[in-house]
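Peer 1: Have a look; sequence and predicted model below, questions after that.
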Amino acid sequence: MTGSVSPRRADTRRNHERILAVAAESLSCSAELSFNAIARKAEVGVGTVYRHFPTPESLILAVYEREVRHLVDVVPRLLAEHSPEDAFRTWISEYLAHYMMTKRGLADALTVATKSCEKLPANAYEALAGAVSTLVAANVAAGNVRDDLNPQTVLRGLAGLFYLNPADSWREHTADLTDLIWNGMRKA
C-alpha cells in the first residue's frame, strides 16, 4: 500500500514520543534522569530507551528540542484563534512563561548536558526568534506596533522571564513584563 506506515515504524514513533513525554515530565522538577524509571513509566524496555537515546545528554537535548518545537508550533493556532495582540500576550503568558516556570529541572539538566560534548542546538534560538518574528509581523500588519521592531530584541526582552520565581506570583510578574514590552513596541 502506497503511503502506509508499517506498524513497527508507527510503534517506534509512539515509543519515541512516550519516552520524550515521560522524560520531560521527569525533568520538570529535577535535573536527574533515570533510564529505568523512564522506561517503566513510558511502558517500554530500558533497552528501547537506550536505542532511542544512547546517553542521558542526548535525551535531555531531545526533550529540549521537543519543548521548543511545541512553543513554536502553537503560534499559528494562536494567531488563528485570537487577535494579534492577544496571541502575543497568550503566547508569552500561557506558553513561554509557563514553560520557563515548569522546566527548571530541564534548565539545570541542559547546563550539565552542554558541559559534556553535547552542545545546545543553535536552531532552538532561531526557532524561538522565528516564533516571535511571526507574532511581531502579525501585530505590525494589524497596526498595533511599530514597523521598525527587531524581533530578536523583543526576544531578548522576554529573557527577563528567566528571573521569575516559580514559587512566587510569576503569572502577575509575567503580565507586568509583557505590558512593559508591549508598551515599548506600540506605535507612538
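Peer 2: Good, I have the coordinates.
Peer 1: When you work out contacts or count neighbours from here on, use the C-alpha atoms and nothing else.
Peer 2: OK.
Peer 1: residue nearest the centroid of the protein?
Peer 2: Note on the chain: the residue nearest the mean C-alpha position is V68, at 3.0 Å, using Cα atoms, centre = their mean.
Peer 1: Count the neighbours of the nearest residue to that residue once chain neighbours are set aside for me.
Peer 2: Nearest residue to V68 in three dimensions, chain neighbours excluded: A124, at 6.4 Å (Cα to Cα, 6 or more residues apart in numbering). A124: 17 surrounding residues under other Cα atoms under 10 Å.
Peer 1: for A124, helix, strand, or coil?
Peer 2: helix (DSSP: H, G, I helix; E, B strand; the rest coil).
Peer 1: Let me know whether it touches R66 as I believe.
Peer 2: No. A124 is not in contact with R66 according to Cα atoms under 8 Å; the separation is 9.7 Å.
Peer 1: picking that back up, doesn't the residue nearest to the centre of the chain lie inside a strand?
Peer 2: No. Counting by three-state DSSP, V68 falls outside a strand, being helix.
Peer 1: quick one, what contacts it?
Peer 2: A124, A127, L128 (Cα atoms under 8 Å, 6 or more residues apart in numbering).
Peer 1: got these as TSV, with distance to P56 columns?
Peer 2: Below are the contacts of V68 laid out as TSV (distance: Cα to Cα, whole Å):
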residue	distance to P56
A124	19
A127	24
L128	24
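Peer 1: The structure to be compared is supplied as follows:
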Amino acid sequence: MSAGRTARQVQAERSRVALLEAAAAAFVDAGVQAPVRDIAARARVGVGTVYRHFPTRAELVTAVYRHQVDECAALAEQLLAEQVPPRAALCRWTSAFTDFLVTKHGLSDALSSDDPSLVDLHALIFDTLVPAFASLLEPAQATGEVSEDICALTFLRAIGNLCIVGPGYTDADARAMVGLLLIGSGASSAEHEHEHEHAGR
C-alpha cells in the first residue's frame, strides 16, 4: 500500500510539473489570462485535471513563477558568496532579472495589474525579491557607487514597469531602458558604459 501511494504521488507530481510547464508556455504566448483549456491541451490532460491541481488561477500563476523567483533570489546569494564586487553583482543580478521579465511577459503584466486574484503573486515577488535585491543594493550604496536615495522596492518596481513589452516596445528596448536606469543610479557596469559611449558617437 505504501509503495502504491508513493507511485501515485510520483505520478501526481509529474502531472503537476507538466501543467506548470504548459502554463508557463501559455503565459508567454497569451499572458496570465491564457484560457485553462489551452493550458490543458498543451499538457495533454483534461481541464478537470488542471483544476484538481490548481483550483484557482491565482494558485496556478503563483506556482508557475515561484520556481523562477526562487532562482532569482538564489542568484543574489551566489553573487554575495562569490564576493563579486558590489556594482558588478548588482548589474549581473539586474540583467538576469530583466531577462526573466522580458521572456515571461505575463509576469510583468501581473505585477502591474490591480487584479485582486494576483495579490499572492505580488506578495511572493516582493517578499522574496526585494530582500534579495536589497542585499546587493546596500553594499553598492555603502561604497558610494549607487545613490543612497534609491529604495530597493521602488527600483524593482521601476524595472518591472520598464519590462512591460508591447507593440513598438520590444525586449531589446526594455533591456536598453533598464541599462539607462542603471546608469542613472550610478550602477552601470563598465560594459554598459562602453556601450553608452559608442551609442553617443
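Peer 2: Nice, I can see it. Since the structure is predicted, the reported quantities are computational estimates derived from the model, not experimental observations.
Peer 1: circling back to that earlier point, the residue nearest to V68 of structure 1 matches what in structure 2?
Peer 2: Aligning on TM-score structural alignment places A124 of structure 1 opposite I125 in structure 2.
Peer 1: how far away is that match from S135 of structure 2?
Peer 2: 15 Å (Cα to Cα, to the nearest Å).
Peer 1: Equivalent analysis for A81 of structure 2, please.
Peer 2: Counting by Cα to Cα, the gap between A81 of structure 2 and S135 of structure 2 amounts to 12 Å.
Peer 1: Looking at the two, which one has more neighbours?
Peer 2: Neighbour totals were compared for A81 of structure 2 and S135, and S135 leads with 18 against 9 (other Cα under 10 Å).
Peer 1: Please tell me how far the residue nearest to the centre of structure 1 sits from Y125 of structure 1.
Peer 2: Separation of V68 of structure 1 from Y125 of structure 1 (Cα to Cα): 9 Å.
Peer 1: now G184 of structure 1
Peer 2: Using Cα to Cα, one gets 22 Å for the distance from G184 of structure 1 to Y125 of structure 1.
Peer 1: Which part of structure 2 matches stretch 13-29 of structure 1?
Peer 2: Taking TM-score structural alignment, stretch 13-29 of structure 1 hits residues 13-29 over in structure 2.
Peer 1: Identify the residues contacting the residue nearest to G31 of structure 2 when sequence neighbours are not counted.
Peer 2: Of all residues not flanking G31 of structure 2 in the chain, G106 sits nearest, at 4.1 Å (Cα to Cα, 6+ apart). Residues in contact with G106 of structure 2, defined by Cα under 8 Å, 6+ apart, are F27, V28, A30, G31, V32.
Peer 1: Which of the residues you listed are retained in structure 1?
Peer 2: Mapped onto structure 1 and checked by both residues aligned by TM-score structural alignment, their matches' Cα atoms under 8 Å, those keep the contacts F27, V28, A30, G31.
Peer 1: Drop anything exposed from those residues.
Peer 2: F27, V28, G31 (16 or more other Cα atoms under 10 Å).
Peer 1: so how far does stretch 137-147 of structure 2 reach from one end to the other?
Peer 2: End to end - Cα to Cα - stretch 137-147 of structure 2 spans 10 Å.
Peer 1: Mind listing what's buried along it?
Peer 2: L137, E138, P139, A140, Q141, E145, V146, S147.
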